[in-house]
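K.L.:
Sequence first, predicted coordinates after that:
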Amino acid sequence: MTDYPVALAAEDFVPVVLTTVGIALLVPYVSGRRGEQAGRLTALAAAFAGAGGLSKATWKLIVALDGPDLQWLNQALFPLLMIGFTLLARALLPESRGVAYALAAVPVLGLVCSALLRDTWPAMVLTIVLVSVIAVRLALLARADGDTTAAALFGVWLAGQYVLGPLAARPDQTVALQWIEQGCNTLTQAAFAYGAWRLASRTKEPVRA
């Protein structure tokens, strides 16, 4: 088990806050575009994503303070993120029975496969797929609003996930690698939060497309 410095563990809470705030900022925007139910799904997505990040950051801080190695906190990251981003995708994507069924199957598939393999990489892979869909959708919405800066920020967020996923899955989680991961994650989630703020700052009339 890696001997984490307290500073490293404390910094891990920063991207968690940025991600949670970013999703929460989208609640009124999604409510305006897709209705109150979609807004509630977005709020629930923020709760699940925040809980996932908080569980991993809390585990790391406990370890850094020479506490017990509570692996259930560590392993909760990707399953909770997967559920959160499934909810966000459902809130953002156009109404479709096929899309609804597919998204309903995602967390079931991820949780079952992770349980059978005794590893969270299936949930991690599905999380990256979901983030890809969400990032593209948000970028398209931003571009439709004429905000190319926000669209680019969501592109940065997407690129960051493809870098962070494989890094986080590596078994040799040295302190140096963790600093690289967390620095990249903080910048990536800051881009997402800023893009979400720019998108949410625009008032939209309710639409169902």
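P.N.:
Yep, it's here. It should be emphasised that the depicted structure is a prediction, and the values quoted were computed from it without experimental measurement.
K.L.:
switch to C-alpha atoms for all contacts and neighbour counts from now on
P.N.:
Noted.
K.L.:
what about residue 161, how many neighbours?
P.N.:
Using other Cα atoms under 10 Å, residue 161 has 20 neighbouring residues.
K.L.:
any idea where the helices of this structure begin and end?
P.N.:
6-11, 13-34, 36-64, 71-75, 77-92, 97-117, 121-144, 148-169, 175-200 (DSSP state H).
K.L.:
any idea which of the ones you listed is most buried?
P.N.:
helix 77-92 (a mean of 26; mean count of other Cα atoms under 10 Å).
K.L.:
orientation of that one relative to helix 97-117 in degrees?
P.N.:
Orientation check (axes from the mean of the first three to the mean of the last three Cα atoms, to 10 degrees): helix 77-92 against helix 97-117 gives 180 degrees.
K.L.:
Who are the packing partners of helix 77-92?
P.N.:
Applying 3 or more Cα pairs under 8 Å, 6 or more residues apart in numbering; DSSP states H and E, one finds that helix 77-92 contacts helix 13-34, helix 36-64, helix 97-117, helix 121-144.
K.L.:
In addition, the following structure is provided for comparison:
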Amino acid sequence: MAEEYSIAIALVDFIPTFLFPLGVFFFQEFFKTQGYTRSRLLWIGGGFFVFLGGLFKAIWKLNMALTETSIAFLTDSLFVVQSIGFTCLFIGTLFFIRQEREKLISKPTIPLTAMALWKVPFMAIQTLTCLGTNGLLVYYAFQNKNKKSAYLLIGNVIIIFLMAGLGSTDLSMAIQWVAELTNTLGQICFSLAGYLFMKDVKK
């Protein structure tokens, strides 16, 4: 059975798509203030690719709602483009954590611990780097007693798992609305965490 989307759901899908770069903006400002240029550039570049993938998917969904025809490139490119983006975010965050640990080397710290087959590795990279990025940021937030940011990012991780579960179910209209609202909530958590990171370092 072909996937069906309403115009309202398709339009709502643009909300989390544009919330994500807001979160990226706050985090790159945080890195800028800290003087971590390499991490900042990786987050800007990675954020662009993640946003681009989400935008392609939102446009594909809107086109489906309006014309009931699928533009394969828009939906198939999601995993490829976002796997590149989340990999950049993960590497940028890894550089940041490593530099922070080097600064604190003399202080005690907690140790850092039904689709086409070609999409599978990209989806795996997309998921693992997304979770890894959030995990590293949670680690840093707890290390620096920024508990609100940590809990918001943990909430975002929980929502990522919820979205994965919703994506494996039948995409009825009700499930689509739940998925869109859940995704929006996740991006709000991500954006607020980025804002708190930026606000904390600018005190």
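P.N.:
The structure has been received and is ready for your questions. Since we're looking at a predicted model, the values are computed, not measured.
K.L.:
ok, back up a step: in CSV, list the helices and strands packed on helix 77-92 of structure 1 along with distance to residue 172 of structure 1.
P.N.:
As requested, those are arranged in CSV below (distance: least, Cα to Cα, whole Å):
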stretch, distance to residue 172 of structure 1
helix 13-34, 21
helix 36-64, 15
helix 97-117, 20
helix 121-144, 15
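K.L.:
Contact partners for the aligned residue in structure 1 for residue 185 of structure 2?
P.N.:
Aligned counterpart of residue 185 of structure 2 in structure 1: residue 187 (TM-score structural alignment). Counting by Cα atoms under 8 Å, 6 or more residues apart in numbering, residue 187 of structure 1 makes contact with nothing.
K.L.:
go on, residue 28 of structure 1?
P.N.:
Neighbouring residues of residue 28 of structure 1 by Cα under 8 Å, 6+ apart: 39, 200.
K.L.:
Roughly how far does the most far-flung residue of structure 1 relative to its centre sit from residue 187 of structure 1?
P.N.:
Distance from the C-alpha centroid of structure 1 peaks at residue 66, with 28.2 Å (Cα atoms, centre = their mean). Distance of residue 66 of structure 1 to residue 187 of structure 1, given as Cα to Cα, to the nearest Å: 28 Å.
K.L.:
measure the residue nearest the centre of structure 2 to residue 88 of structure 2 for me?
P.N.:
Nearest to the geometric centre of structure 2 sits residue 130, at 6.0 Å (Cα atoms, centre = their mean). Using Cα to Cα, we find residue 130 of structure 2 at a distance of 10 Å from residue 88 of structure 2.
K.L.:
Kindly report the same for residue 131 of structure 2.
P.N.:
13 Å.
K.L.:
swap in residue 11 of structure 2?
P.N.:
28 Å.
K.L.:
Quick check: closest non-adjacent residue to residue 191 of structure 1.
P.N.:
residue 153 (5.2 Å; Cα to Cα, 6 or more residues apart in numbering).
K.L.:
contacting residues around that neighbour?
P.N.:
Neighbouring residues of residue 153 of structure 1 by Cα under 8 Å, 6+ apart: 191, 192, 194, 195.
K.L.:
now do 10 Å
P.N.:
135, 138-139, 142, 159, 188-196, 198 (Cα atoms under 10 Å, 6 or more residues apart in numbering).
K.L.:
Likewise for residue 195 of structure 1?
P.N.:
Contacts for residue 195 of structure 1 were tallied using Cα under 10 Å, 6+ apart; they are 22, 25-26, 138-139, 142, 147-157, 189, 201.
K.L.:
Of the contacts of residue 153 of structure 1, which is the nearest to residue 49 of structure 1?
P.N.:
residue 189 (12.1 Å; Cα to Cα).
K.L.:
Go ahead and confirm the closest one touches residue 17.
P.N.:
Yes. Look at residue 189 of structure 1 against residue 17 with Cα atoms under 10 Å: they come within range, at 8.9 Å.
K.L.:
if we can go back for a sec, residue 79 of structure 1: which of the helices and strands packed on helix 77-92 of structure 1 is closest?
P.N.:
Closest approach to residue 79 of structure 1 among those is made by helix 121-144 (5.5 Å; Cα to Cα).
K.L.:
and the closest one, how far out from the chain's middle?
P.N.:
Put simply, helix 121-144 of structure 1 sits 9 Å off its chain's centre (Cα atoms, centre = their mean, to the nearest Å).
K.L.:
so how far is residue 43 of structure 2 from the closest residue to residue 48 of structure 2 other than its chain neighbours?
P.N.:
In this structure, residue 48 of structure 2 finds its nearest non-sequential neighbour in residue 85, 7.0 Å apart by Cα to Cα, 6+ apart. Per Cα to Cα, residue 85 of structure 2 is found 8 Å from residue 43 of structure 2.
K.L.:
what is in contact with those two at once?
P.N.:
Residues touching both residue 85 of structure 2 and residue 43 (Cα under 10 Å, 6+ apart): residue 49.
K.L.:
Quick one: residues contacting the spatially closest residue to residue 27 of structure 1 that is not a sequence neighbour.
P.N.:
Excluding the flanking residues, the one nearest residue 27 of structure 1 by Cα to Cα, 6+ apart is residue 39, at 4.9 Å. Residue 39 of structure 1 is in contact with 24, 26-33, 45, 88, 91-92, counting by Cα under 10 Å, 6+ apart.
K.L.:
rewinding a little: you'd agree the residue farthest from the centre of structure 1 is up against residue 4?
P.N.:
Yes. Using Cα under 10 Å, residue 66 of structure 1 is in contact with residue 4, at 9.1 Å.
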